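Enquirer: have a look at this fold, sequence not included:
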């Protein structure tokens, strides 16, 4: 049975505990540990990876984009258990790199957790969840292009983390903030693409 997370710190600590004493940590292991049946922890996991130094590894933003797109589409179609391809689940990172990224995130996570609480819950239940899933799918479609636009993948990670946290903690105000991050991301990508033309 998958654990229930009520804060960002809890999720980070759980991933760190899972990763310790392993040479490499696969996506399959982490997904199974955070809960393959729940959209919110998976979305939060992707956001954390993209916001952390791990997003600098070539191909990671695109891999995370595929993961978000697959899960978001399956949620919108009403599936209860998310299917993910084996080639994706077999991808792994060294334990040292993962733990270093988690250490980097602990401070901000504790600060953020102090401000989270259930509010404006209509934005993060039922219809709100489907709206968030649709927006996350759009972000996922744009993520491969973000590999060539500086800081855009990190901003996408911030938006996805905020959406995931909003769903985990039932904080609709955080969902509103995530919508703002998404708007900033859209402007950043458009300006970046115009700069490349």
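Expert: Done, it's in. In this text, all values refer to a predicted model and were calculated from it rather than measured experimentally.
Enquirer: from here on, just use CA atoms for contacts and neighbour counts.
Expert: Noted.
Enquirer: how far off centre is whichever strand or helix holds residue 72?
Expert: Using DSSP states H and E, residue 72 maps to helix 60-76. In this view, helix 60-76 has its centroid 10 Å away from the chain centroid, taken as Cα atoms, centre = their mean, to the nearest Å.
Enquirer: quick check: buried residues in it?
Expert: For helix 60-76, burial by neighbour count (16 or more other Cα atoms under 10 Å) applies to 60-75.
Enquirer: helices or strands up against that helix?
Expert: Using 3 or more Cα pairs under 8 Å, 6 or more residues apart in numbering; DSSP states H and E, the elements in contact with helix 60-76 are helix 39-51, helix 127-146.
Enquirer: ok and the longest one relative to helix 39-51, angle-wise?
Expert: By that I understand helix 127-146. Angle, helix 127-146 to helix 39-51, by axes from the mean of the first three to the mean of the last three Cα atoms, to 10 degrees: 30 degrees.
Enquirer: quick one: contacts of helix 127-146?
Expert: 61-62, 64-66, 68-69, 72-73, 75-76, 122-123, 152-153, 156, 160, 163, 167, 182, 189 (Cα atoms under 8 Å, 6 or more residues apart in numbering).
Enquirer: next helix or strand past that helix?
Expert: helix 152-169.
Enquirer: helices and strands around that next one, which ones?
Expert: By 3+ Cα pairs under 8 Å, 6+ apart, helix 152-169 packs against helix 39-51, helix 127-146, helix 172-196.
Enquirer: relative to the whole chain's centre, how far out is it?
Expert: Distance, centroid of helix 152-169 to centroid of chain: 6 Å (Cα atoms, centre = their mean).
Enquirer: now swap in stretch 83-94 and tell me
Expert: With Cα atoms, centre = their mean, you get 16 Å for stretch 83-94.
Enquirer: give me the contacts around it.
Expert: 23-29, 63, 67, 70-71.
Enquirer: try 10 Å
Expert: 19, 22-32, 36-37, 54, 57, 60, 63-64, 66-67, 70-71, 74, 98 (Cα atoms under 10 Å, 6 or more residues apart in numbering).
Enquirer: for comparison:
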């Protein structure tokens, strides 16, 4: 697979995925990972988060569970120091309709423009070295409960929001965003526990 890819903005990442969605009838998880690069934890986390967050994609039955499994496997591998991420073929071959993916990306375009204006490197010491392992551990916990979230309305979308913010924090090297992601994760956990 490809080497580490650098994305300067959320819009750039979405445009690359949208190009794939317009070229093919069905897009597999493997094709998206190849486009992003199999060493890119931030962008992979961001894609999983955005897919779960977007109602057109994240509300497909079973999709939050699949995305949770992907985040879980990536997070475990990062915690064990793997340089390249690996997924079993059963997950790599999972696909989504190009039209649905394109609609989901269109839904995300306006928020992406707004988010890109807010992103900048801040409190960089919070997103270096050890912090990446903390993020991986928290995302591992989120991914672990995503299958259950399919039965609690909108909770999977909330998990997608948390994963998205963690991914953005890593890409932008934004420590302030990391703090916000941790607060959001705690808030989501409290809400879900109170609903259950």
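Expert: All right, it came through fine. Here the structure is a predicted model, which means the values were calculated and not measured.
Enquirer: care to give me the TM-score?
Expert: Once superposed, chain against chain, the TM-score is 0.96 (TM-score structural alignment, normalised by the length of structure 2); 193 aligned residues with a Cα RMSD of 0.9 Å.
Enquirer: report the buried residues of the helix or strand that the helix holding residue 72 of structure 1 is followed by.
Expert: Using DSSP H and E, the helix or strand that follows helix 60-76 of structure 1 in sequence is helix 86-89. Neighbour counts over helix 86-89 of structure 1 (16+ other Cα under 10 Å) mark residue 89 as buried.
Enquirer: read off where helix 86-89 of structure 1 ends up in structure 2.
Expert: The alignment of helix 86-89 of structure 1 onto structure 2 (TM-score structural alignment) covers residues 89-92.
Enquirer: before we move on, the earlier item: redo the helices and strands packed on helix 152-169 of structure 1 as JSON lines? Include distance to residue 3 of structure 1 and mean neighbour count.
Expert: Converted to JSON lines, those look like this (distance: least, Cα to Cα, whole Å; neighbours: other Cα atoms under 10 Å):
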{"stretch": "helix 39-51", "distance to residue 3 of structure 1": "10", "mean neighbour count": "25"}
{"stretch": "helix 127-146", "distance to residue 3 of structure 1": "20", "mean neighbour count": "20"}
{"stretch": "helix 172-196", "distance to residue 3 of structure 1": "22", "mean neighbour count": "17"}
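Enquirer: as CSV, the ones you listed with distance to residue 85 of structure 1 would be great.
Expert: Below are those laid out as CSV (distance: least, Cα to Cα, whole Å):
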stretch, distance to residue 85 of structure 1
helix 39-51, 15
helix 127-146, 17
helix 172-196, 27
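Enquirer: of those helices, give the one that comes closest to residue 104 of structure 1.
Expert: helix 39-51 (10.4 Å; Cα to Cα).
Enquirer: that closest one vs helix 60-76, what angle?
Expert: 170 degrees.
Enquirer: so residue 46 of structure 1 sits against residue 68, correct?
Expert: Yes: in this structure residue 46 of structure 1 lies within contact range of residue 68 using Cα atoms under 10 Å: 7.3 Å.
Enquirer: hey, what's in contact with both of the two?
Expert: With Cα under 10 Å, 6+ apart, residue 46 of structure 1 and residue 68 have common neighbours residue 160.
Enquirer: tabulate the helices and strands packed on helix 60-76 of structure 1 in CSV, adding columns for distance to residue 7 of structure 1.
Expert: Converted to CSV, these look like this (distance: least, Cα to Cα, whole Å):
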stretch, distance to residue 7 of structure 1
helix 39-51, 10
helix 127-146, 18
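Enquirer: closest to residue 5 of structure 1 out of those helices?
Expert: So among the helices and strands packed on helix 60-76 of structure 1, helix 39-51 is nearest, using Cα to Cα, at 7.6 Å.
Enquirer: give the aligned range of that closest one in structure 2.
Expert: The aligned range for helix 39-51 of structure 1 is 41-53, by TM-score structural alignment.
Enquirer: average gap between the matching stretch and structure 1?
Expert: Mean deviation of stretch 41-53 of structure 2 relative to structure 1 after superposition (mean Cα distance after the TM-score superposition for structure 1): 0.6 Å.
Enquirer: how far is that stretch from where the chain is centred?
Expert: 1 Å.
Enquirer: likewise stretch 117-130 of structure 2?
Expert: 17 Å.
Enquirer: which residues in structure 1 does it align to?
Expert: Residue span in structure 1 matched to stretch 117-130 of structure 2, by TM-score structural alignment: 114-127.
Enquirer: now the end-to-end length of that stretch.
Expert: End-to-end distance for stretch 114-127 of structure 1, by Cα to Cα, to the nearest Å: 27 Å.
Enquirer: list the buried ones in that stretch?
Expert: For stretch 114-127 of structure 1, by 16+ other Cα under 10 Å, it's 116-117, 121, 123-124.
Enquirer: how about residue 30 of structure 1, what's its partner in structure 2?
Expert: Aligned partner of residue 30 of structure 1 by TM-score structural alignment: residue 32.
Enquirer: who touches the closest residue to that match other than its chain neighbours in this structure?
Expert: Distances taken as Cα to Cα, 6 or more residues apart in numbering place residue 17 nearest to residue 32 of structure 2, at 7.0 Å, with adjacent residues excluded. By Cα under 10 Å, 6+ apart, the contact list for residue 17 of structure 2 reads 11, 27, 31-32, 35-36, 47, 98, 101-102, 105.
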